[in-house]
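Student: sequence below, structure please.
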Amino acid sequence: MRAVEAKREKLARLTKRPRKLTHYLQRRAIPAVLGPGEELYIIDHHHLSLALFQSGVPDTFVRVVADFSNRRRLAFLRAMQAHGWLRSCDGEGRTISPVLLPATVGHLQADHYRDLAWSVREAGGFRKSPIPYSEFVWADFFREHIPAELVQQDFLSAHRSAMRIARSRSASHLPGCKRGKSLSD
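Tutor: Here you go, the predicted model:
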C-alpha cells in the first residue's frame, strides 16, 4: 500500500523527534465510533493507523465521534451505514458482509485502486474531501475506467491515465473534483 508506505516513512522521520510526532498525531486524531462492548471502530485514517501499527508506534490520539455502545451488533451496523461510516468491501472493491471486515488494522487488504486514488490526490488530481471514504469513491471510478493489469503492472501509466480521467466530464460528480482546472491548481 503506497499510502501506508509514505506514512511509514514520515513516521520514521518523526519518531526521532517525539514532540513533533505528538503534534503530528494530535492533528490527525483517529476518528472512531464507540460500538458494542465499548470497542472502538475507526471510520477514517485507516492508512495512518496501519502505518502506526507497522511502525510499532504504541499510542495515538482518537476522537470519538459517536457512542453506539448501547446498541446490539445489527443496530450498530445499520447506524454506521446510515452515517456513511461503514464501507464493507474487500481489497478488490467487491461488497462483502460487514462481519467479514478485518477486526484489526493489521489485517486490512490492499486495494490497488485505492493506492491509485491516493496518488492522484497527492498529485493534485482532486481535492481532499470531508465525505467519508471519498478516496474509495475515486478508486471505484478508476476501477471502471482503467484495467487492473495496468494498475498492477505499470502504475505510472495507470497514474497518468487516472490524472487525465480525474479532469474529465465523467468525473465531475465525484467529491473534490477539479474538472476544468489546470493540473497545476
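Student: please make it C-alpha for all contacts and neighbour counts, starting now.
Tutor: Noted.
Student: okay, now residue 79: neighbour count?
Tutor: Close neighbours of residue 79, defined as other Cα atoms under 10 Å, add up to 15.
Student: swap that for residue 18, sorry
Tutor: For residue 18, using other Cα under 10 Å, the count is 11.
Student: measure it to residue 51 for me?
Tutor: Separation of residue 18 from residue 51 (Cα to Cα, to the nearest Å): 17 Å.
Student: this one as well, want them side by side:
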Amino acid sequence: MLLRAPAFNQIRPSQLTHGLREVREKAEAYAKLEGHELEMAIADKLVPIVYGPGEAPFAIDHHHVAAALWRAHVKRVPVVVVKDLSAYSTNEFWLTMENNRWAYPYNALGKRVPFCEVREFSWELEDDPLRSLSARVRDEGGYGKTSVPLEEFRWADFFRQTLPLPKNDAEFDSRSRKQ
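Tutor: Below is the predicted model of the structure:
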C-alpha cells in the first residue's frame, strides 16, 4: 500500500468524544519533554489509521495522544496504516469501521449519533468526563489494559449507568481511587 503519509492536521477522528481530563494530563506531560525524550515518547505512540473515501486518513486509536500532542504544540505524529478502504463508499466505509470496532459513534451521553457528526480533528472532540474516569480507573488498577478496541468507552458507559457524573475534581478523584 503506497499511500502518502498524512499531515497531522489531515488525520480525522473515528469517534465523537474523548476524556478532556486525560488529554490535558497527557499534554502537560508532553509539554515537559524536549529533544530526544520527546521524540521517544512520540515514537512510542504510533497512531493507527485507516484510509477512507477520498484517501482521507482516519485515526482508529490514540485520539487522546493526537489531541494531547496538538495541545502541547507538537504538530507531528507517527502513524501506521492498518487498512486502505479508500475505494469504499462513505456508507461502506463507516459500516466496515464499526464492524471492526474502529469507530465509536456515541456522544458524551452515550447516545448514538450519525457518523456525519464526527468532528474534523481529534482536538475538537466532545469531552466525556466518564471516559477520563475509565482511563484513571484502569491506570489505578481497577481493570486491566486490553487490546480490545474501544474498551475504555464500554467502561465509561458502565460508569454512566451506575455513577452520577463527578461535579468536581475531588469527586472525580474519589471515584477513581481503589477503595
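Student: any idea how far residue 128 of structure 1 is from the alignment partner in structure 1 of residue 117 of structure 2?
Tutor: Alignment note (TM-score structural alignment): residue 117 of structure 2 maps to residue 100 of structure 1. As judged by Cα to Cα, residue 100 of structure 1 and residue 128 of structure 1 stand 28 Å apart.
Student: out of the two, which sits in the busier spot?
Tutor: residue 128 (15 against 10).
Student: now do the SS call for the residue of structure 1 positioned farthest from its centre.
Tutor: Taking Cα atoms, centre = their mean, the residue of structure 1 most remote from its mean C-alpha position is residue 70, at 27.3 Å. The three-state label given to residue 70 of structure 1 by DSSP: H, G, I helix; E, B strand; the rest coil is coil.
Student: which stretches of structure 1 form helices?
Tutor: Here structure 1 has its helices, by DSSP state H, at 2-14, 18-27, 46-55, 73-82, 112-122, 134-145, 148-153, 155-166.
Student: counterpart of residue 51 of structure 1 over in structure 2?
Tutor: By TM-score structural alignment, residue 51 of structure 1 lines up with residue 68.
Student: surely its match meets residue 21?
Tutor: No: judged on Cα atoms under 8 Å, residue 68 of structure 2 makes no contact with residue 21 at a distance of 10.3 Å.
Student: in terms of neighbours, single out the busier of the two.
Tutor: Each of residue 68 of structure 2 and residue 21 has its neighbours counted (other Cα under 10 Å); residue 68 has more, 25 against 20.
Student: residue in structure 1 paired with residue 134 of structure 2?
Tutor: With TM-score structural alignment as the criterion, residue 134 of structure 2 matches residue 117.
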